[in-house]
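S.K.: starting from these lines, generate the structure:
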Amino acid sequence: MVQFIGCLIVFGGDQQEKVATASPLPAPTDKLAATLPFRILLADDNTVNQLVAKRVFERFGYSLKIVSTGLQAVEAARTGNYEVVFMDIQMPEMNGYEATGRIREILPADKQPWIVALTANSLESDRETCLQNGMNDFLTKPVRFAELETCLKAVPRRN
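M.R.: Got it, this is the predicted structure:
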């Protein structure tokens, strides 16, 4: 069964184009959050992407905190004790690279979140740039359910 879950924004140059997408949703019994109970922060400035991500994470049993800027991401990470941060690269005020750097600077080692880059850029060089800038993992938009599940299963557990 395929259900419509919204639309995603495809970035290209200075234009934003809405693209309707139909994606199969995981079965309602697939509650990954029951076995991997993470506090998750999503930093993305696009409201449509935020709504789609919220629905996807809810299907896996997660609720998440959503912020719209890099500065908000840094503050939320500083005060929220998140295990996982999904970080858009292109945001106002402070991009995802800068926000990741600040989070790495201000949080002690035992409070560092696993930071996953979210980007429409899908080249191997984009992945390397994200990892070189302190991110732990990399997902391209639109995010596929299997890739998100694999990503969450790779997150190390805090003691």
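
S.K.: from here on, contacts and neighbour counts on C-alpha atoms
M.R.: Fine.

S.K.: quick one: list the elements packing against the longest helix belonging to the chain.
M.R.: In the chain, taking DSSP state H as the definition, the longest helix is helix 47-59. Judged by 3 or more Cα pairs under 8 Å, 6 or more residues apart in numbering; DSSP states H and E, the packing partners of helix 47-59 are strand 3-12, strand 64-67.

S.K.: can you pull out the strands in this structure?
M.R.: Remark: strands assigned in the chain by DSSP state E are 3-12, 15-23, 40-43, 64-67, 84-88, 114-119, 137-140.

S.K.: now those strands in CSV, with mean neighbour count?
M.R.: Shown next, in CSV, are those (neighbours: other Cα atoms under 10 Å):
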stretch, mean neighbour count
strand 3-12, 15
strand 15-23, 12
strand 40-43, 25
strand 64-67, 19
strand 84-88, 25
strand 114-119, 24
strand 137-140, 19
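
S.K.: circling back to that earlier point, could I get the helices and strands packed on helix 47-59 as a markdown table with distance to residue 110?
M.R.: Below are those laid out as a markdown table (distance: least, Cα to Cα, whole Å):
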| stretch | distance to residue 110 |
| --- | --- |
| strand 3-12 | 35 |
| strand 64-67 | 21 |
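
S.K.: among those, which comes closest to residue 37?
M.R.: Between residue 37 and the helices and strands packed on helix 47-59, the shortest gap by Cα to Cα is with strand 64-67, which sits at 11.4 Å.

S.K.: helices or strands next to that closest one in the packing?
M.R.: strand 40-43, helix 47-59.

S.K.: now tell me what touches that strand from outside.
M.R.: 39, 40, 41, 42, 43, 44, 45, 50, 54, 57, 73 (Cα atoms under 8 Å, 6 or more residues apart in numbering).

S.K.: next, the structure of the following sequence, for comparison with the previous one:
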Amino acid sequence: MKFASDSPQFSYVELTLKLTAQSIINQGSVFEISGQIPLAEKSEVNFESKKATSNTEIQNLNILVAEDNETNQMLIKKILEKLGYKPVIVSNEVEAIHHVKTYPIDVLFLDIQMPELNGIEAAKILTQQNDLFIRPYIIAMTANANQTDKEDCMASGIDQYLSKPFHKEEIAELLNQFILDKISK
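M.R.: Here you go, the predicted model:
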């Protein structure tokens, strides 16, 4: 278990634990861990602003982008690659739903305006059928940046909302927040 880091923001904690085990054949085992854990002092670290940028966290994140516009596909792919990710790109929501059901996806960037099935309907399908697969964190991408569209997105099960044109910093912040939320659970 990790109790400290090399960062000057943390101090080291010395911890001594005692592990005892009792086992009876064909009946089971009992394990007991005991020790004293010191109370922590109030931390001055603001965890909300901490960036989650380690290579392990980035490399382990499976990202799928559903976007029908080739220019937007290239743009978001380039941004994600500059951030250290290796996204998979599909050109419609039907492919996205199939991909999510087939492969483990952590984050799905979902274009709202798509020809076959719009992003809101796709998000509803993914949210309603999530007992068949692990539901990804869904980030809507849309050129319609009004409050009604944002509310419709959130009501459909979409987790975050990204207005086009988007920038590298916005995408990095959304992914950092996702990683921090994932780590804290």
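
S.K.: mind putting the strands of structure 1 in TSV, distance to residue 108 of structure 1 included?
M.R.: Listed next are those as TSV, based on distance: least, Cα to Cα, whole Å:
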stretch	distance to residue 108 of structure 1
strand 3-12	35
strand 15-23	38
strand 40-43	18
strand 64-67	21
strand 84-88	15
strand 114-119	13
strand 137-140	20
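
S.K.: which residue in structure 2 aligns with residue 63 of structure 1?
M.R.: Using TM-score structural alignment, the partner of residue 63 of structure 1 in structure 2 is residue 86.

S.K.: need the contact list for that match.
M.R.: 59, 62, 63, 77, 80.

S.K.: how about a cut-off of 7 Å?
M.R.: Counting by Cα atoms under 7 Å, 6 or more residues apart in numbering, residue 86 of structure 2 touches residue 80.

S.K.: now residue 82 of structure 1
M.R.: Applying Cα under 7 Å, 6+ apart, the residues near residue 82 of structure 1 are 39, 40, 41, 113.

S.K.: picking up where we left off before, ok, so of the contacts of strand 64-67 of structure 1, who is nearest residue 102 of structure 1?
M.R.: Once Cα to Cα is applied, the member of the contacts of strand 64-67 of structure 1 that ends up nearest residue 102 of structure 1 is residue 73, at 9.7 Å.

S.K.: surely that closest one touches residue 43?
M.R.: Yes. Under the criterion of Cα atoms under 7 Å, residue 73 of structure 1 makes contact with residue 43 at 5.9 Å.

S.K.: so where's the longest helix in structure 2?
M.R.: Per DSSP H, structure 2 has its longest helix at helix 168-184.

S.K.: now the angle from that helix to strand 137-142?
M.R.: Between helix 168-184 of structure 2 and strand 137-142, the angle comes out at 160 degrees (axes from the mean of the first three to the mean of the last three Cα atoms, to 10 degrees).

S.K.: for helix 168-184 of structure 2, buried residues please.
M.R.: 171, 172, 175, 176, 177, 178, 179, 180 (16 or more other Cα atoms under 10 Å).

S.K.: need those residues in JSON lines (columns: distance to residue 165 of structure 2).
M.R.: JSON lines is the format used below for these (distance: Cα to Cα, whole Å):
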{"residue": "171", "distance to residue 165 of structure 2": "11"}
{"residue": "172", "distance to residue 165 of structure 2": "15"}
{"residue": "175", "distance to residue 165 of structure 2": "17"}
{"residue": "176", "distance to residue 165 of structure 2": "20"}
{"residue": "177", "distance to residue 165 of structure 2": "20"}
{"residue": "178", "distance to residue 165 of structure 2": "21"}
{"residue": "179", "distance to residue 165 of structure 2": "23"}
{"residue": "180", "distance to residue 165 of structure 2": "25"}
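
S.K.: residue 99 of structure 1 is nearest to which of the helices and strands packed on helix 47-59 of structure 1?
M.R.: Across the helices and strands packed on helix 47-59 of structure 1, residue 99 of structure 1 has its closest neighbour in strand 64-67 (12.1 Å, Cα to Cα).
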